[in-house]
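> Next comes the sequence, and after it the predicted model I'd like to discuss.
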Amino acid sequence: MLDDLPHTTDSRLTPARADLADIRLRGRVTADRYVAGEARRVAVPSAPLRRSPRFDAGLDTEAVMGDAVTVYDVDEGFAWVRLAEDGYVGYLPEAALGPSDPAPTHRVTALRTFLYPGPDLKLPAAGYLTLGARLTGVAQAGQYLRLATGEHVFATHCAALATTEPDFAGTAERLVGTPYLWGGRTSLGLDCSGLVQLCLAAAGIAAPRDADQQERGLGDPLPPGLDGLRRGDLVFWRGHVGLMLDATRLIHANGFHMAVAVEPLTVAVARILENSYGPVTSIRRLSPSGAT
C-alpha cells in the first residue's frame, strides 16, 4: 500500500487540479489551494473510479470494499480521491464511502461471496463481495464471521488480512472465464492489468494499476525471446500484460476472448503482433519476495 506521493507527472497518480491539490505537492504543482485530504474507506462491494465526475465517463479502475482512500473534494455526488493501494486518482461516487475506522481484519479469499443480514444462508443476501475485498470481523457466529457493520459472511470464504496466496498464477487460473471489462478489477470483470494486480495482491505483492506502470515497476527484465520462461513471469506488450502458467502457456484478460483465457504464448504473440498491441516489449520476472 502506498503511503507517499511519487515524484511523477503522471496524471493518473497525481492528485492535482488547477483549483486543488494534495498539500504534499506544494512547491511541485500550482493550484489555487492545497489540502491534506480526509481518510475514508470504500463501504460498498465495489465502486467505479472515473477520470471525470460524470456517471457516463469511462471506467479507469474500481475500488472494492475496505479500500483506503484519501478524499480531497466532494461535489454533486462525487468524491475526488486517491486510492491508497495503487495511488490512482479519480472520482468515486460519494455514497460509496464510509469512515476509515475500524480498520479491516480479514480479506475475501473466495472469488465471490455473499453478505447476509444474519448468520443464516437462507436469509436474503444483502450483497456480494469480490476476491480481495477487506472486512472488519468482530466475532465468529457458527460458520459465519460477524462484521462491524452487523452483516455476516461465510467464514471459510475469508482469511486474516496478513494471509497470502503465494502462487499468483494459481489465483489467475481460478479466474479463467471471468468476463473482460475495461477498467475492471473484480471477479465480475477484469482487464489485463487488473487481473495481474488482483492476483499479486492476493500474494501480498503491491502492484501498480496499469500495464505500462507494471512494466516499469515490477520485477527484473529477462533477455529477449520466448525461451526459458517459467510460471509467474510477466509478459508485456505496449498496453497489455499477461502471466505465464509455465514455459509455454499464457493467461491473460483480453478483448479477443472477452474473458480471462489461457492459450499458447506463441499464438497470443502472433495474433497481438498482427491485430493490436504489436510486439512483446519485455518479459519480467519477480523475485521470490516480489520486490523489483
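It's in. Residues are numbered from 1 along each chain as shown.
> rest of the way, CA atoms for contacts and neighbours
Will do.
> how about the strands of the stretch 151-292 of the chain, start to end?
152-154, 158-160, 185-186, 189-190, 220-221, 234-237, 240-244, 249-254, 259-264, 280-285 (DSSP state E, counting those that start in this stretch).
> Between these, which one is closest to residue 33.
Nearest to residue 33 among those is strand 185-186; the distance by C-alpha to C-alpha comes to 32.6 Å.
> quick one: the closest one to chain centroid distance?
Relative to its chain's centre, strand 185-186 lies at 6 Å (C-alpha atoms, centre = their mean, to the nearest Å).
> Which elements pack onto that strand?
Judged by 3 or more C-alpha pairs under 8 Å, 6 or more residues apart in numbering; DSSP states H and E, strand 185-186 is in contact with strand 59-64, helix 192-202.
> What residues of the longest one count as buried?
For helix 192-202, the neighbour count (16 or more other C-alpha atoms under 10 Å) marks 192-202 as buried.
> by contact count, what packs against that helix?
Judged by 3+ C-alpha pairs under 8 Å, 6+ apart, helix 192-202 is in contact with helix 168-174, strand 185-186, helix 211-217, strand 240-244, strand 249-254.
> run the last query once more with 6 Å
The contact analysis (3 or more C-alpha pairs under 6 Å, 6 or more residues apart in numbering; DSSP states H and E) places helix 192-202 against helix 168-174.
> Buried residues of the helix it packs on, list them for me.
Buried residues in helix 168-174, defined by neighbour count with 16+ other C-alpha under 10 Å: 168-169, 171-173.
> Compile those residues into CSV and extend it with columns for distance to residue 261.
As requested, those are exported to CSV (distance: C-alpha to C-alpha, whole Å):
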residue, distance to residue 261
168, 15
169, 12
171, 13
172, 10
173, 9
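> Against that first model, consider the following:
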Amino acid sequence: MQNPTKTDPAPRDARLTPGRPDLADSALAGAVAAERYVAPEPARLVAPAAPLRREPREGAAIDTEAVMGDAVRVYEVRDGFAYVQLVHDGYVGYLPEASLGPADPAPTHRVRALRTFLYPAPDLKRPPLGHLGLGAALPALDQEGDYLRLPGDRFVFAPHCEASDWRAPDYAGTAERLVGTPYLWGGRTSLGLDCSGLVQLALDLAGIPCPRDADQQERALGTALPLETEALRRGDLVFWRGHVGLMLDHERLIHANGHHMAVAVEPLRVAAARIRETSYGAVTSLRRLDAAQDLGPSGRIS
C-alpha cells in the first residue's frame, strides 16, 4: 500500500536534463535511469551561432541556439552531432560537431554592436566569414590595428566590442535596440529572435541570469505583481501561456512575436486584446525585477 504521506519528486524538466535511455550525465546516476553514465567534456562554441536541435539530424526541430563563446558540456559525439548541455541556461540537445572547439581560451570580449563581421584578415575589404551578433563572446589573442585576432586567424573590428565584463544595465533599452529584428523560433541572436530569446539576451547583457523559455522565466524571474496593477513600469515582464514581453513604460510593450514576425513595440492593451483570442489566451502574470526603473506614470491592462 502506498504511503499516503510520501510525495513523489517533481518530474525533471527534459529540456534541462542531460539524460537519454542509453546515456546520462554521471552526476545523475541513481536519479535518472540510463544504460551508461558519462562525465561531460568541456567545450565552447566557435561558430558564430549554431542551432540546438532535439534530434541529431538536419531538419530536426530547433529549440534554441548556441552563440559564439557559449560554454558547452559534451556527452557524446557521433555522426556529425554532439549531444550537449549549454552551461549558461542548462538547455540540452544536439549541436553540429563542427561548431564546437576547445573550452580554452576563455572569452575576453563581447560584441556590443547589433551585428558585426568575422573576417579572415584585419582588412575590411576581405570577404567576411560570417556574422556575429550582439552579445557574442570572443577570445581575443591580441589586437592588430583596429581588429581583434581570434583563434584560427579570424578577426573582428575592435570598436564593435567591449571587455567581457561589459554590461548594459537598461535591459529594456537593449530590447529597443533590437526593434525590427525578424522573428525566429528558437532564435537568440540579433539576426533572429523569439519572444523569450529577446528577454534572455537583454537580461544577459545586463548581468541578470535568465532561463531560456517563457514558462521557465515566469517561474524564475522577479516578483509577481497584481494583474490589475496600476504601477506597471519600464522593465516589467508580461507573461502569457508560452509568450513573454517587456514593458518600455506604463503603456508600451516590446516583444518578438509571430503577428508582426519581428521585434515590435505596441500598446499593451492592443497586444493583450489580440493575443487573448489566440491559443496563448489572457495574460497569466506580471513580474518585476529588482533592477526595474520606476518611471512614475501608471497603467492598467484590464
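Ah, there it is. Fair warning: this is a prediction, and the values are worked out from it, not measured in the lab.
> To residue 84 of the first structure, which of the strands of the stretch 151-292 of the first structure lies closest?
Nearest of the strands of the stretch 151-292 of the first structure to residue 84 of the first structure, taken as C-alpha to C-alpha: strand 185-186 at 15.2 Å.
> Now do the equivalent of residue 93 of the first structure over in the second structure against residue 186 of the second structure, distance only.
Counting by TM-score structural alignment, residue 93 of the first structure corresponds to residue 96 in the second structure. The gap separating residue 96 of the second structure from residue 186 of the second structure is 16 Å, by C-alpha to C-alpha, to the nearest Å.
> again, but for residue 15 of the second structure
Taking C-alpha to C-alpha, one finds residue 15 of the second structure at 13 Å from residue 186 of the second structure.
> who's more crowded, those two?
Set residue 15 of the second structure next to residue 186 and count neighbours by other C-alpha atoms under 10 Å: residue 186 wins out with 23 against 16.
> elements contacting the longest strand out of those in the second structure?
When the second structure is parsed with DSSP state E, its longest strand is strand 71-78. Contacts defined by 3+ C-alpha pairs under 6 Å, 6+ apart place strand 71-78 of the second structure against strand 41-45, strand 81-86.
> Identify the residue range in the first structure corresponding to it.
Aligned using TM-score structural alignment, strand 71-78 of the second structure spans residues 68-75 in the first structure.
> Could you do stretch 110-119 of the second structure as well?
On the first structure, the counterpart of stretch 110-119 of the second structure by TM-score structural alignment is residues 107-116.
> What of stretch 261-280 of the second structure?
The alignment of stretch 261-280 of the second structure onto the first structure (TM-score structural alignment) spans residues 258-277.
> ditto for stretch 131-138 of the second structure
Across the first structure, the stretch matching stretch 131-138 of the second structure (TM-score structural alignment) is residues 128-135.
> With stretch 204-214 of the second structure instead?
Residue span in the first structure matched to stretch 204-214 of the second structure, by TM-score structural alignment: 201-211.
> swap in stretch 231-245 of the second structure?
Against the first structure, stretch 231-245 of the second structure falls on residues 228-242 (TM-score structural alignment).
> In the first structure, what residue corresponds to residue 20 of the second structure?
Taking TM-score structural alignment, the alignment pairs residue 20 of the second structure with residue 17 from the first structure.
> residue contacts, the closest residue to that match other than its chain neighbours?
Distances taken as C-alpha to C-alpha, 6 or more residues apart in numbering put residue 31 closest to residue 17 of the first structure, at 6.5 Å, once the chain neighbours are dropped. Residues near residue 31 of the first structure by C-alpha atoms under 6 Å, 6 or more residues apart in numbering: 18-20.
> Residue 31 of the first structure pairs with which position in the second structure?
Aligned counterpart of residue 31 of the first structure in the second structure: residue 34 (TM-score structural alignment).
> How much space separates its match from residue 24 of the second structure?
Look at residue 34 of the second structure and residue 24 of the second structure: by C-alpha to C-alpha, they are 6 Å apart.
> Residue 37 of the second structure now?
The gap separating residue 37 of the second structure from residue 24 of the second structure is 5 Å, by C-alpha to C-alpha.
> So which of the two has more stuff around it?
The neighbour count for residue 37 of the second structure versus residue 24, taken as other C-alpha under 10 Å, is higher for residue 24 (24 against 19).
> Touching, that one and residue 40? I think so.
No - Residue 24 of the second structure lies out of contact with residue 40 (C-alpha atoms under 6 Å); the separation is 9.5 Å.
> and residue 156 of the second structure, what does it touch?
Applying C-alpha under 6 Å, 6+ apart to residue 156 of the second structure gives the contacts 118, 147-148.
> now with 10 Å?
Residue 156 of the second structure makes contact with 111, 116-124, 128, 131-132, 138, 140, 143-144, 146-150, according to C-alpha atoms under 10 Å, 6 or more residues apart in numbering.
> Equivalent analysis for residue 204 of the first structure, please.
1, 161-166, 168, 198, 289-290.
> Residue 132 of the second structure now?
Contacts here follow C-alpha under 10 Å, 6+ apart; on that basis residue 132 of the second structure touches 47-49, 67-68, 111, 113-118, 138, 156, 189-191.
> Mean deviation, the host helix or strand of it versus the first structure?
Residue 132 of the second structure is part of strand 130-133, with elements assigned from DSSP states H and E. Mean deviation of strand 130-133 of the second structure relative to the first structure after superposition (mean C-alpha distance after the TM-score superposition for the first structure): 1.1 Å.
> Now the element after that strand, going C-ward?
Next element after strand 130-133 of the second structure (DSSP H and E): strand 137-138.
> Tell me if I'm right that residue 171 of the first structure and residue 260 touch.
No - Residue 171 of the first structure lies out of contact with residue 260 (C-alpha atoms under 10 Å); the separation is 11.8 Å.
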